[in-house]
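1. no sequence for this one, just the structure:
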């Protein structure tokens, strides 16, 4: 930039000096020409006073006039020319044969009485200023003065002008460079600041000159622009962070694609839901069957420009997704929200199964009760037969009572968030009470029950709930056992957790039944369960009790070898023990 400005100033200096020289040269040349013309006019006027000798001896008269002028210090050439243009006498040459009638000064003298011209003489080959005057219509008296003096002055003037231009260029360069450097310093600072800003550094500012000139105004405007841009980008980043946090915190997947079907953005939930851990921005949705289904939906929405809501299957048979897609940016891209409705579908299925199971469980005893009543109404029944039907009625009514009681217990457990009746309680004492309560049932089925529980093992539970948990587990271990079998209960602390195991040597559970074992009304062997009077809710109640008090339950089983149910409950803390 400095070189350009120095060069520009030099060009301006050259042009300025050249124009000044030309004007000055024209003025000097005009002044010299005027002065020479005035001198020639004076010579012509004096020479024309006495023309009597022109006809007698024109060459001698011309030579005499020339010598007289030369003595007076004037180098003026005198020519006497006839009206026909022939040179009759010339002070510089003895004989000139060339006709001068068509010389510019002669032609001009014919018209106006006196004429002038500047040219190089064809006879002497020197540059002259010619002045001609017509005398008595017979002669032309011409005076010529060499322009050597004027040409010398003009050459000196041109030399001086060249030197002045050169000096002016040097002065302009030396004076311009510091001035340009100082002038361009704010612009360089603005350029550096703009480069920093282009790299993302919006904290850069430029110093503002105290002078209220254009550069200072530009610097202030630049700083204001940077502050505004920094605030806008900060707000944009803040909003982007909020949006990113919102998208990443969503339980649904959010996915956007462009008109060609390539990914514009997505949240992490999309990778989890659609099982595509390697999905990246700008990828095409073709790496799996699920992604292809989503891509088809988005492509249809992009073409139609209308929103769409559709259900698709996931990677596994249990997975179900809802894809809601809508065009954005005038159809240039499509946004999709992917929701996992697998749990909802499972809950709907469980509800349907629950209704069916409840209906079935209620229908069987009610059918038996109604049949018994109908038979009792008929006449001719002896006392023994009536007693049998009364026993059937009592048994089915008790079965209904147990079913309703278990359903009420399960409903209460599901609605409870915490149990205010919870207190530190001994696991050993609770297990002992449950074993004693079921001793007659165990003896009836020829099952021996043993327990080995750490006496110091305390958990924070409601006594009734904990006893209900162990009673259900031990009762199942007894009823689904072989005659002569065995049930063993053990309990010990493990890392702040009470681990209680109920082991039996019964019929065992097939692996395909274990995942659904704790569902309501789920039975491994429905006929055997009804035969021994089970409601199908015992294990579901056990699991809800364990979860209510911060624990869990698991099962390990082998068909024909027995099962092991493991209950884990948090140990009662010192705080709970102190309150007790």
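-> Sure, I can see it. Values in this document were obtained by computation on a predicted structure and should not be read as measured data.
2. only C-alpha atoms for contact and neighbour calcs from this point on.
-> OK.
3. quick test: name the residue nearest the centre of the chain.
-> residue 240 (9.1 Å; Cα atoms, centre = their mean).
4. list the helices and strands the helix or strand that one falls within packs on?
-> Residue 240 is located in helix 214-249, with elements delineated by DSSP states H and E. Contacts defined by 3 or more Cα pairs under 8 Å, 6 or more residues apart in numbering; DSSP states H and E place helix 214-249 against helix 148-198.
5. if you set the cut-off to 7 Å instead, what comes out?
-> The contact analysis (3 or more Cα pairs under 7 Å, 6 or more residues apart in numbering; DSSP states H and E) places helix 214-249 against no helix or strand.
6. between helix 148-198 and that helix, find me the angle.
-> Helix 214-249 runs at 20 degrees relative to helix 148-198, counting by axes from the mean of the first three to the mean of the last three Cα atoms, to 10 degrees.
7. in helix 214-249, which residues are buried?
-> Residues of helix 214-249 classed as buried by neighbour count (16 or more other Cα atoms under 10 Å): 215-216, 218-220, 222-223, 226-227, 230, 247-248.
8. use this one as the comparison:
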């Protein structure tokens, strides 16, 4: 039996038990002592009052005879009056004797009020009707996110696929001109690389998004993570005459997956290089603060306006779309960083000022020894660090 069925039975028993109790009170002398134990009606009432969903019982006139606090929280009952939509659904349920679904979402969302409240209305006994309402806001937001994700992916994939088709047609038309064939072939290679990067990052994001905290965390040396990330980003930085500087090795360790952490830091470095003018500096620093290791990537690039800072971690969002496409950016790098940090029990923070630059700080829980301090890495630890899951 479903949870709704149990609640309906509970409320029915409560009403029947309450009616019998009142009938007994009408014929018996008043009692001043309290019963020694809880009755079934008492237990049913406690179930209704503590239910996570909103429960409202209406009589034959549509008046509220019983409701729990959750019903008021969801806005189904206000000032001991039920929502008119629920009242009309109750009338229909009495006529048809069927379960009637009804949308009780607030027409004016204010503060933390649920965005989507759905209910089922069902006849109990003797004209009594129960309204069982639940907060579906999370499910509605998740579905909206899914639709947006599918639409964004479709749009982003169409661009390189369409370009490949046009370039292939151009190669066929210019088959007798070797120079044109080489030129179009180079562009085909560029678009194919971009498409491959996009698919790889989509797969990585799909694996990370919605995942719980990583079940097996190992000690990862922060200096090794920074060294590997620098190795990945050095070629792109040298191509635009950007020097990436770092502070001294720290010996700090974090709890996590080395492969994922290197990917996150590489994405931050690539982002800093892509949005910085040629010849400008990019720096990486590390420190331990309140049980977290912070790895900060600072650039002197174009910066990010305050109204855009909350959106840069969204999928496919680009601060400068023209520059991002010119560099082959997919708009997924920072979204991947956010989810890697979250899956490690950490976060990524941003400080930025247009025209001055940006600092992205990756915060990951520090590795703790028995005494509660970060342990210094030993040579054997560094040599035996196990690689985590592949992207």
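-> Looks like it came in fine. Computed from a predicted model, the values in this text were never measured in an experiment.
9. just give the TM-score of the two.
-> After superposition, the two chains reach a TM-score (TM-score structural alignment, normalised by the length of structure 2) of 0.75; 340 aligned residues with a Cα RMSD of 3.3 Å.
10. return the member of the buried residues of helix 214-249 of structure 1 nearest to residue 179 of structure 1.
-> Nearest to residue 179 of structure 1 out of the buried residues of helix 214-249 of structure 1 is residue 215 (Cα to Cα; 14.4 Å).
11. now the closest one, nearest residue through space, not along the chain?
-> residue 186 (7.0 Å; Cα to Cα, 6 or more residues apart in numbering).
12. again with residue 295 of structure 2
-> residue 286 (4.5 Å).
13. any idea how far whatever residue of structure 1 lines up with the one you found is from residue 548 of structure 1?
-> Superposed on structure 1 with TM-score structural alignment, residue 286 of structure 2 falls opposite residue 491. The gap separating residue 491 of structure 1 from residue 548 of structure 1 is 20 Å, by Cα to Cα, to the nearest Å.
14. what about the two, which has more around it?
-> More crowded of residue 491 of structure 1 and residue 548, by other Cα atoms under 10 Å: residue 491, with 22 against 19.
15. sec struct for that one, please.
-> What DSSP: H, G, I helix; E, B strand; the rest coil gives for residue 491 of structure 1 is strand.
16. next: residue 256 of structure 1.
-> Residue 256 of structure 1 - assigned by three-state DSSP - is strand.
17. next, the angle from the strand or helix carrying residue 27 of structure 1 to helix 148-198.
-> Residue 27 of structure 1 belongs to helix 2-47 when assigned by DSSP H and E. Put simply, helix 2-47 of structure 1 runs at 160 degrees to helix 148-198, going by the same axes, to 10 degrees.
18. which strands or helices does helix 2-47 of structure 1 pack on?
-> Contacting helix 2-47 of structure 1 under the criterion 3+ Cα pairs under 7 Å, 6+ apart are the following elements: strand 139-146, helix 148-198.
19. the helix or strand following it aligns to what range in structure 2?
-> Using DSSP H and E, the helix or strand that follows helix 2-47 of structure 1 in sequence is helix 58-71. Using TM-score structural alignment, helix 58-71 of structure 1 corresponds to no residues of structure 2.
20. please report how far residue 459 of structure 1 lies from residue 500 of structure 1.
-> For residue 459 of structure 1, the distance to residue 500 of structure 1 - Cα to Cα - is 11 Å.
21. next one: residue 254 of structure 1
-> Counting by Cα to Cα - residue 254 of structure 1 and residue 500 of structure 1 are separated by 45 Å.
22. and if you look at residue 438 of structure 1?
-> 18 Å.
23. more neighbours, those two?
-> Using other Cα under 10 Å as the criterion, residue 438 of structure 1 and residue 500 rank with residue 500 on top: 25 against 17.
24. what does the more buried one correspond to in structure 2?
-> Counting by TM-score structural alignment, residue 500 of structure 1 lines up with residue 295 in structure 2.
25. report the contact partners of that match.
-> The contact partners of residue 295 of structure 2, taken as Cα atoms under 7 Å, 6 or more residues apart in numbering, are 284-287, 361-363.
26. identify, from the residues you listed, the entry nearest to residue 237 of structure 2.
-> Distances from residue 237 of structure 2 to the contacts of residue 295 of structure 2, taken as Cα to Cα, are shortest for residue 284 (13.5 Å).
27. wait, that closest one touches residue 248, no?
-> No: Residue 284 of structure 2 is beyond contact range of residue 248, at 10.0 Å (criterion: Cα atoms under 7 Å).
28. off-centre distance for whichever strand or helix holds residue 443 of structure 1?
-> Assigned by DSSP H and E, residue 443 of structure 1 falls within helix 439-444. Put simply, helix 439-444 of structure 1 sits 74 Å off its chain's centre (Cα atoms, centre = their mean, to the nearest Å).
29. mean shift of it relative to structure 2?
-> Comparison of helix 439-444 of structure 1 with structure 2 after fitting gives an average deviation of 2.5 Å (mean Cα distance after the TM-score superposition for structure 1).
30. what range in structure 2 matches that helix?
-> Mapping helix 439-444 of structure 1 onto structure 2 (TM-score structural alignment) gives residues 234-239.
31. what does that stretch rub up against?
-> 243, 273.
32. go again with 6 Å.
-> Stretch 234-239 of structure 2 has contacts (Cα atoms under 6 Å, 6 or more residues apart in numbering) with no other residue.
33. buried stuff in that stretch?
-> 234, 237.
34. try stretch 309-321 of structure 2
-> Neighbour counts over stretch 309-321 of structure 2 (16+ other Cα under 10 Å) mark 309, 312-313, 315-319 as buried.
35. do the same with stretch 524-540 of structure 1
-> Going by neighbour count (16+ other Cα under 10 Å), the buried part of stretch 524-540 of structure 1 is 524, 529, 533-540.
36. same question, stretch 179-199 of structure 1
-> Buried residues in stretch 179-199 of structure 1, counted by 16+ other Cα under 10 Å: 180, 186-187, 190, 193-194, 197.
37. dump the residues you listed to a markdown table, plus distance to residue 375 of structure 1.
-> Converted to a markdown table, the buried residues of stretch 179-199 of structure 1 look like this (distance: Cα to Cα, whole Å):
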| residue | distance to residue 375 of structure 1 |
| --- | --- |
| 180 | 123 |
| 186 | 113 |
| 187 | 112 |
| 190 | 108 |
| 193 | 104 |
| 194 | 102 |
| 197 | 98 |
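38. give me the neighbour count for the alignment partner in structure 1 of residue 274 of structure 2.
-> Counting by TM-score structural alignment, residue 274 of structure 2 lines up with residue 479 in structure 1. Residue 479 of structure 1: 21 surrounding residues under other Cα under 10 Å.
39. for the closest residue to residue 307 of structure 1 other than its chain neighbours, which three-state class applies?
-> Nearest residue to residue 307 of structure 1, sequence neighbours excluded (Cα to Cα, 6+ apart): residue 326, at 4.3 Å. Under the three-state scheme (three-state DSSP), residue 326 of structure 1 adopts strand.
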